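# structural data only, the sequence is not supplied:
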């Protein structure tokens, strides 16, 4: 089954070119199906790119899924047209009246700020708290993972001596969980961040389970509340060329830019990326949708607690 997306969302035409089956709301309304309702709080600056990346992964399921996009009232994006935000995004004040089968909160390029110094910190803490009673399962990605771990469990973030930038081997630590069904013992995950969370801090919180980690990039996946919350420190959703675009954007303009590790063929940017994470990315998102959203959410969505 396809994803149900807002009419005229740019991702629709982009993904149709990749032979990914999506349909707009007008066609979806003709089908008598109770779709899973997923809300995405997109904090990334290039919103259309992030929308497309996430929709590409969410489409890899036989279930019909309705996607809605949330925006903050306390922050105005600078890199996305106002018309796009007005047409496809709704304020939290509107969306909070509903309950949701699943939620995704993305990263944001603000990790070097203390959490309390982020202009929308108060608003996003309210959204995190709301999700616990209005969403069956929530994926927190990169900065959102660090922010929610700090908010809920007091886990601090730590500044890295240099940017964690590249694609790194991750080791599965709890292989019997459904989130890892079909996974190999190791998988690859892209990372692009200046801060990290420490295993020692996580181990002080009994409610947290460390699911995967890397000798190079540290803890990459954490779970809480039996899968109602997942915290992912990297970017499995990234498209093949995302790290390349970031590297070429910053090279020569910043003194802390290094070539992304384990990314280019023969470590040569001229040869382009060697994609090593997409299969597990699709598997993780489909496992999340199937085992932690679809299998757990009530048919009457208003019964979510």
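Done, it's in. Computed from a predicted structure; not experimentally measured. Numbers count the residues shown, from 1 in each chain.

# from here on, just use CA atoms for contacts and neighbour counts.
OK.

# tell me where the stretch 151-300 of the chain has strands.
158-172, 186-196, 208-214, 218-224, 229-232 (DSSP state E, counting those that start in this stretch).

# what's the most buried one of the ones you listed?
strand 229-232 (a mean of 26; mean count of other Cα atoms under 10 Å).

# quick one: closest of the strands of the stretch 151-300 of the chain to residue 91.
When the strands of the stretch 151-300 of the chain are compared by Cα to Cα, strand 229-232 sits nearest residue 91, at 22.3 Å.

# contact partners of that closest one?
Contact with strand 229-232 is made by 137-142, 144-146, 149, 220-224, as judged by Cα atoms under 8 Å, 6 or more residues apart in numbering.

# those residues: which two are farthest apart?
That would be 137 and 220, which, of the contacts of strand 229-232, are the farthest apart (Cα to Cα) at 18.1 Å.

# what's the closest of the strands of the stretch 151-300 of the chain to residue 97?
strand 229-232 (20.6 Å).

# and here's the other structure:
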């Protein structure tokens, strides 16, 4: 997550919207120093993986990173992050991988490749659940909306070829959205359901200021006019997604003695 404080706030807001009491810890890796987050913040709130590796956790969220246009092995912290992916399988009840992390997790664990897009997938897109009775979709409408902001994609045919993976949701425009593995111990989500109302606007304005080629985020601004602000249509889905994950795949699945996770 390039803007850690913003992402923390977005995720905490969603995780807090539950009757379950949630206590959070933030993990960092030694082989990477954040460029956009004050050192004081990292020192105050984050703990190195090495200091956490002997603990076990109900759930874990692995966020995205602005490295998706690199090959996975070219990422400077690839070895350390894949060590964490492997560790999570025996130390965490359920892991939720978001955006680049979803692509990285699927590649590392299941050999699923990513593909470059001709132009950035950027905006709010309609999705459907392929297994609408699945617990992760409890309370969902027949169609729901998700923000996307990425330069690469996964392809459904690669997911469907692997019997260990279940394609749970996709979009006609945005493609693969949610994949499940290990009976819900791993979820891979390619979009950014956690985004606040103004996140896409901030990304759009940032890229304009940098002189980058960027199209208007699709289906986002009222009348496609940035001056009129966004039409927010994904927050209900986001709250259900995180509360369902916490309830059905974290809280109800974690053994009474957390050390029994394996």
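That came through fine. Note that the coordinates shown come from a computational prediction; the quantities given were computed from them, not determined experimentally.

# before we move on, the earlier item: can you put the strands of the stretch 151-300 of the first structure in JSON lines and add distance to residue 286 of the first structure?
Shown next, in JSON lines, are the strands of the stretch 151-300 of the first structure (distance: least, Cα to Cα, whole Å):
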{"stretch": "strand 158-172", "distance to residue 286 of the first structure": "17"}
{"stretch": "strand 186-196", "distance to residue 286 of the first structure": "16"}
{"stretch": "strand 208-214", "distance to residue 286 of the first structure": "17"}
{"stretch": "strand 218-224", "distance to residue 286 of the first structure": "16"}
{"stretch": "strand 229-232", "distance to residue 286 of the first structure": "14"}
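
# give the aligned equivalent of residue 207 of the first structure in the second structure.
Aligned by TM-score structural alignment, residue 207 of the first structure pairs with residue 164 of the second structure.

# I'd guessed its match sits against residue 184; true?
No: judged on Cα atoms under 8 Å, residue 164 of the second structure makes no contact with residue 184 at a distance of 11.3 Å.

# who has more neighbours, these two?
Using other Cα atoms under 10 Å as the criterion, residue 164 of the second structure and residue 184 rank with residue 184 on top: 20 against 12.

# and the helices in the stretch 51-200 of the first structure, which stretches?
Along the stretch 51-200 of the first structure, the stretches classed as helices by DSSP state H, counting those that start in this stretch are 82-88, 92-95, 121-134, 143-153, 199-202.

# of all those helices, which lies closest to residue 44 of the first structure?
helix 143-153 (10.0 Å).

# the closest one: which residues count as buried?
Neighbour counts over helix 143-153 of the first structure (16 or more other Cα atoms under 10 Å) mark 143, 144, 145, 146, 147, 148, 149, 151, 153 as buried.

# which of the residues you listed lies closest to residue 167 of the first structure?
residue 143 (17.3 Å).

# start and end residues in the first structure for stretch 190-207 of the second structure, please.
Against the first structure, stretch 190-207 of the second structure falls on residues 233-250 (TM-score structural alignment).

# what about that stretch, distance to the chain center?
The chain centroid and the centroid of stretch 233-250 of the first structure are separated by 14 Å under Cα atoms, centre = their mean, to the nearest Å.

# touching that stretch from outside, list them.
53-54, 57, 141-143, 145-146, 166, 189-192, 196, 219-221, 257-260, 269, 272-275, 277-278, 281.

# repeat for stretch 119-133 of the second structure
137-138, 142-152, 167-174, 177, 200, 214-220.

# quick check: it aligns to which part of the first structure?
Residues 162-176 of the first structure are where stretch 119-133 of the second structure lands when matched by TM-score structural alignment.

# of the helices of the stretch 51-200 of the first structure, which approaches residue 251 of the first structure most closely?
Closest of the helices of the stretch 51-200 of the first structure to residue 251 of the first structure is helix 143-153, at 22.7 Å (criterion: Cα to Cα).

# mean shift of the closest one relative to the second structure?
Averaged over the aligned pairs, helix 143-153 of the first structure sits 0.2 Å from the second structure after superposition, using mean Cα distance after the TM-score superposition for the first structure.

# matching residues in the second structure for that helix?
Taking TM-score structural alignment, helix 143-153 of the first structure hits residues 100-110 over in the second structure.

# again, but for stretch 287-301 of the first structure
The aligned range for stretch 287-301 of the first structure is 244-258, by TM-score structural alignment.

# can you report how many residues neighbour the counterpart of residue 82 of the second structure in the first structure?
In the first structure, residue 82 of the second structure lines up with residue 125, judged by TM-score structural alignment. By other Cα under 10 Å, the residues close to residue 125 of the first structure number 15.

# from residue 142 of the first structure, how far off is residue 125 of the first structure?
Distance of residue 125 of the first structure to residue 142 of the first structure, computed by Cα to Cα, to the nearest Å: 16 Å.

# please report how far residue 92 of the first structure lies from residue 183 of the first structure.
Going from residue 92 of the first structure to residue 183 of the first structure by Cα to Cα gives 35 Å.

# between these two, which is the more surrounded one?
Set residue 92 of the first structure next to residue 183 and count neighbours by other Cα under 10 Å: residue 92 wins out with 18 against 15.

# map that one onto the second structure.
With TM-score structural alignment as the criterion, residue 92 of the first structure matches residue 49.

# contacting residues for the aligned residue in the second structure for residue 73 of the first structure?
With TM-score structural alignment as the criterion, residue 73 of the first structure lines up with residue 30 in the second structure. Counting by Cα under 8 Å, 6+ apart, residue 30 of the second structure makes contact with 48, 49.

# no further questions, thank you.
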